[in-house]
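Undergrad: no sequence on hand, only this structure:
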């Protein structure tokens, strides 16, 4: 409940930023127009965001026969979570990672990278899938889509302020410059705060769904280490999508890492380990056999 309240407050802050910039651009009429435009953008995103993101990432949908063990694992976890089976997609990149998208559990998708299948154990992959199902169950995919859309609108309006501020007499040139710089920065900070709050919740719920908090913690450690060593080109070309992945997919050398969309991996791991029963001991990792993994356009995973 506290997490949901925090998200509500942060969403209200984004809305206030949109209205405030609209007022600076055109008074009370501008505020109303800005709110209407933001609403229209959100409505478009509501219906089309999943297709847009999957297309940007080069995702390929897997059928039950192509998905093999991965498809069966996802179906089993979805049933355990009491939700419909999402569509399953493969991302042709060697960086281990995954994300979920869709406006609701009935219209959702889980996408995993080829690197995730190649480098993680079966238990770790199960933890990752459970984490993504938790995002769908909490409707985080819709929340993050709306916040990303509003953040984009705020950035666009901030740029407009540079030229409109002096003419309308609301802030002058200095106000326009400050709005151009500070408004997008504030929107980014709010977006980061929402994403971080939802990641902790998805970790906890995902651990309960799969019943293996240690496996999810191990997966986070492996993915985090690999993300700093490999490049996810589709994500690099579309950095706004970074918040959707289980671990920030942007390369460690990018300046984007200064404003990471995810909470510290070490903290996430510590919380998951605290959920594990005291008597639980790590077991030797079992891997999805290459000969039995999902058949993809590049061969079996």
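TA: Now that the structure is in, tell me what you want to look at. Being a predicted model, the structure only gives us computed values, none of them experimental.

Undergrad: C-alpha from now on. contacts and neighbour counts both.
TA: Fine.

Undergrad: mind listing the strands for the protein?
TA: 60-61, 87-91, 98-104, 107-113, 295-296, 299-300 (DSSP state E).

Undergrad: residues in contact with residue 227?
TA: 95-96, 247-252 (C-alpha atoms under 8 Å, 6 or more residues apart in numbering).

Undergrad: please redo it, this time with the cut-off set to 10 Å
TA: By C-alpha atoms under 10 Å, 6 or more residues apart in numbering, residue 227 lies in contact with 94-97, 247-252.

Undergrad: so it versus residue 198, what's the distance?
TA: Distance, residue 227 to residue 198, by C-alpha to C-alpha, to the nearest Å: 20 Å.

Undergrad: cool, residue 296 as well?
TA: Per C-alpha to C-alpha, residue 296 is found 31 Å from residue 198.

Undergrad: show me what contacts residue 29?
TA: Contacts of residue 29 (C-alpha under 10 Å, 6+ apart): 22-23.

Undergrad: distance of it from residue 5?
TA: Taking C-alpha to C-alpha, one finds residue 29 at 30 Å from residue 5.

Undergrad: residue 21 now?
TA: 25 Å.

Undergrad: same check, this time on residue 122
TA: Shown here: residue 122 relative to residue 5, a distance of 35 Å by C-alpha to C-alpha.

Undergrad: any chance of the contacts of residue 227 in JSON lines, plus neighbour count and distance to residue 44?
TA: JSON lines is the format used below for these (neighbours: other C-alpha atoms under 10 Å; distance: C-alpha to C-alpha, whole Å):
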{"residue": "94", "neighbour count": "18", "distance to residue 44": "32"}
{"residue": "95", "neighbour count": "26", "distance to residue 44": "30"}
{"residue": "96", "neighbour count": "28", "distance to residue 44": "30"}
{"residue": "97", "neighbour count": "29", "distance to residue 44": "27"}
{"residue": "247", "neighbour count": "25", "distance to residue 44": "27"}
{"residue": "248", "neighbour count": "25", "distance to residue 44": "26"}
{"residue": "249", "neighbour count": "29", "distance to residue 44": "26"}
{"residue": "250", "neighbour count": "26", "distance to residue 44": "26"}
{"residue": "251", "neighbour count": "19", "distance to residue 44": "30"}
{"residue": "252", "neighbour count": "16", "distance to residue 44": "33"}
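
Undergrad: put this next to the first one:
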């Protein structure tokens, strides 16, 4: 089923990319766009992990890291992957104050899981285990290829649509729609690409929550982690994600400031809904329901300048 989803999604995005090329340059433009899209698909398939890891300046880590928290982080991921009968993924940390995490790679044999330094700083060991188990679930479910490739192509569609603003329209009779059609497509194409991304994204997150909770053996820890991550993500801006919004779907919680609604245009389910599903799973697994988590004070206004670290428990990053 995941292979079918990947094929369908790539086909839809490729067709959209070709359609945008047709609007900009007629049949010739469509042919060029399809060739580019095909090349991007192949490139993304073989380099899915490298693309995103480089974008976020991920740093590989292992059991010999000088920081004890990082060593524990690595050891827990290795142990959970072994218990889940999965290949050991590449493990990295991202120098970013916003607590978050993602997984990438074309298959379980070529996967990487990453946490930000903010995540290791602000969450407990049990919560970090829950988050990374969620990412291992994405790897086991083979979601990582879908997430990374669609983020790459959707970003390219948005870039091509912006290109249309400056070079589209005019009197070229080979270009359908003229300036009005080009401007309409410039607006609608990124929206359509986003809708294709979102079509399977939210269901995928719920499934990764469920499988991740089973891998870690503690649904409540993951539920607590989700609430903390959401609260801090509204206070600490992830500038790399803001510059590359198509990559936002990769993270466990949307890293783009102020976007948490559970609606048609959200790549992530509402955190409250995810928490309730996890608490229901915990009850089935025999966990007693704890009191609601209140990890931080009201997030307050979102910063649009250099991110600053809010008051938080002391951690290994200063």
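TA: That came in fine, so what should we check first? All of these numbers come straight from a predicted model, not from anything done at the bench.

Undergrad: possible to save the strands of structure 1 as CSV with mean neighbour count?
TA: Output for the strands of structure 1, formatted as CSV (neighbours: other C-alpha atoms under 10 Å):
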stretch, mean neighbour count
strand 60-61, 17
strand 87-91, 23
strand 98-104, 25
strand 107-113, 23
strand 295-296, 18
strand 299-300, 14
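
Undergrad: out of those, the one nearest residue 34 of structure 1 is which?
TA: Of all the strands of structure 1, strand 98-104 sits nearest to residue 34 of structure 1, with 23.3 Å by C-alpha to C-alpha.

Undergrad: which position in structure 1 pairs with residue 156 of structure 2?
TA: Using TM-score structural alignment as the criterion, residue 156 of structure 2 maps onto residue 153 of structure 1.

Undergrad: not counting sequence-adjacent ones, nearest residue to its match?
TA: residue 38 (6.8 Å; C-alpha to C-alpha, 6 or more residues apart in numbering).

Undergrad: my guess is the one you found contacts residue 21, does it?
TA: No: the pair residue 38 of structure 1 / residue 21 is not scored as a contact, 11.8 Å apart, by C-alpha atoms under 10 Å.

Undergrad: how far out from the middle of the chain is the helix ranked longest in structure 1?
TA: Secondary structure of structure 1 per DSSP state H: the longest helix is helix 2-56. Here helix 2-56 of structure 1 is found 18 Å from its chain centre; the criterion is C-alpha atoms, centre = their mean, to the nearest Å.

Undergrad: ok, stretch 99-109 of structure 2 next?
TA: Centroid separation for stretch 99-109 of structure 2 versus its chain: 9 Å, with C-alpha atoms, centre = their mean.

Undergrad: could you work out the end-to-end span of it for me?
TA: Span of stretch 99-109 of structure 2 from end to end, C-alpha to C-alpha: 26 Å.

Undergrad: what stretch of structure 1 does that stretch fall on?
TA: Using TM-score structural alignment, stretch 99-109 of structure 2 pairs with 96-106 in structure 1.

Undergrad: ditto for stretch 197-211 of structure 2
TA: Counting by TM-score structural alignment, stretch 197-211 of structure 2 lines up with residues 191-205 of structure 1.

Undergrad: mean deviation of the matching stretch from structure 2?
TA: Mean deviation of stretch 191-205 of structure 1 relative to structure 2 after superposition (mean C-alpha distance after the TM-score superposition for structure 1): 2.0 Å.

Undergrad: same question, stretch 35-51 of structure 1
TA: Looks like 1.7 Å for stretch 35-51 of structure 1 (mean C-alpha distance after the TM-score superposition for structure 1).

Undergrad: run through who's touching that stretch.
TA: Contacts with stretch 35-51 of structure 1, where a contact means C-alpha under 10 Å, 6+ apart, come from 15-22, 30-34, 52, 55-56, 59, 100-104, 107-109, 141-143, 145-154.

Undergrad: give me the range in structure 2 that that stretch lines up against.
TA: With TM-score structural alignment as the criterion, stretch 35-51 of structure 1 aligns to 34-50.

Undergrad: quick one, what contacts residue 194 of structure 1?
TA: By C-alpha under 10 Å, 6+ apart, the contact set of residue 194 of structure 1 is 3-4, 6-11, 140, 143-144, 147, 188, 243, 261-262.

Undergrad: an error on my part: the question was meant for residue 21 of structure 2.
TA: Contact partners of residue 21 of structure 2, counting by C-alpha under 10 Å, 6+ apart, are 15, 27-34, 157, 160-161, 164, 175.

Undergrad: how much space separates the spatially most central residue of structure 1 from residue 16 of structure 1?
TA: The residue lying closest to the centre of structure 1 (C-alpha atoms, centre = their mean) is residue 244, at 1.3 Å. Between residue 244 of structure 1 and residue 16 of structure 1 the computed distance is 24 Å (C-alpha to C-alpha).

Undergrad: re earlier: who has more neighbours, residue 122 and residue 5 of structure 1?
TA: residue 122 (19 against 10; other C-alpha atoms under 10 Å).

Undergrad: contacts only, for the equivalent of that one over in structure 2.
TA: Using TM-score structural alignment as the criterion, residue 122 of structure 1 maps onto residue 125 of structure 2. Contact analysis of residue 125 of structure 2 by C-alpha under 10 Å, 6+ apart lists 69, 72-73, 76, 131, 221.

Undergrad: for residue 282 of structure 1, same thing?
TA: With C-alpha under 10 Å, 6+ apart, residue 282 of structure 1 has these contacts: 214-215, 218.

Undergrad: quick check, nearest of those to residue 166 of structure 1?
TA: The shortest approach to residue 166 of structure 1 among the contacts of residue 282 of structure 1 belongs to residue 218, at 54.3 Å (C-alpha to C-alpha).

Undergrad: what does the closest one correspond to in structure 2?
TA: Aligned against structure 2 by TM-score structural alignment, residue 218 of structure 1 finds its counterpart in residue 224.

Undergrad: excluding chain neighbours, what is closest to that match?
TA: In space, residue 224 of structure 2 is closest to residue 293, 6.2 Å off (C-alpha to C-alpha, 6+ apart).

Undergrad: what is the burial count for the one you found?
TA: Each residue near residue 293 of structure 2 was counted by other C-alpha under 10 Å, and the total is 11.

Undergrad: can you check residue 74 of structure 1 too?
TA: Residue 74 of structure 1: 22 surrounding residues under other C-alpha under 10 Å.

Undergrad: repeat that for residue 55 of structure 2.
TA: Residue 55 of structure 2 - counted by other C-alpha under 10 Å - has 12 other residues nearby.

Undergrad: so it touches residue 244, yeah?
TA: Yes: the pair residue 55 of structure 2 / residue 244 is scored as a contact, 9.0 Å apart, by C-alpha under 10 Å.

Undergrad: name the residues contacting each of the two.
TA: With C-alpha under 10 Å, 6+ apart, residue 55 of structure 2 and residue 244 have no common neighbours.
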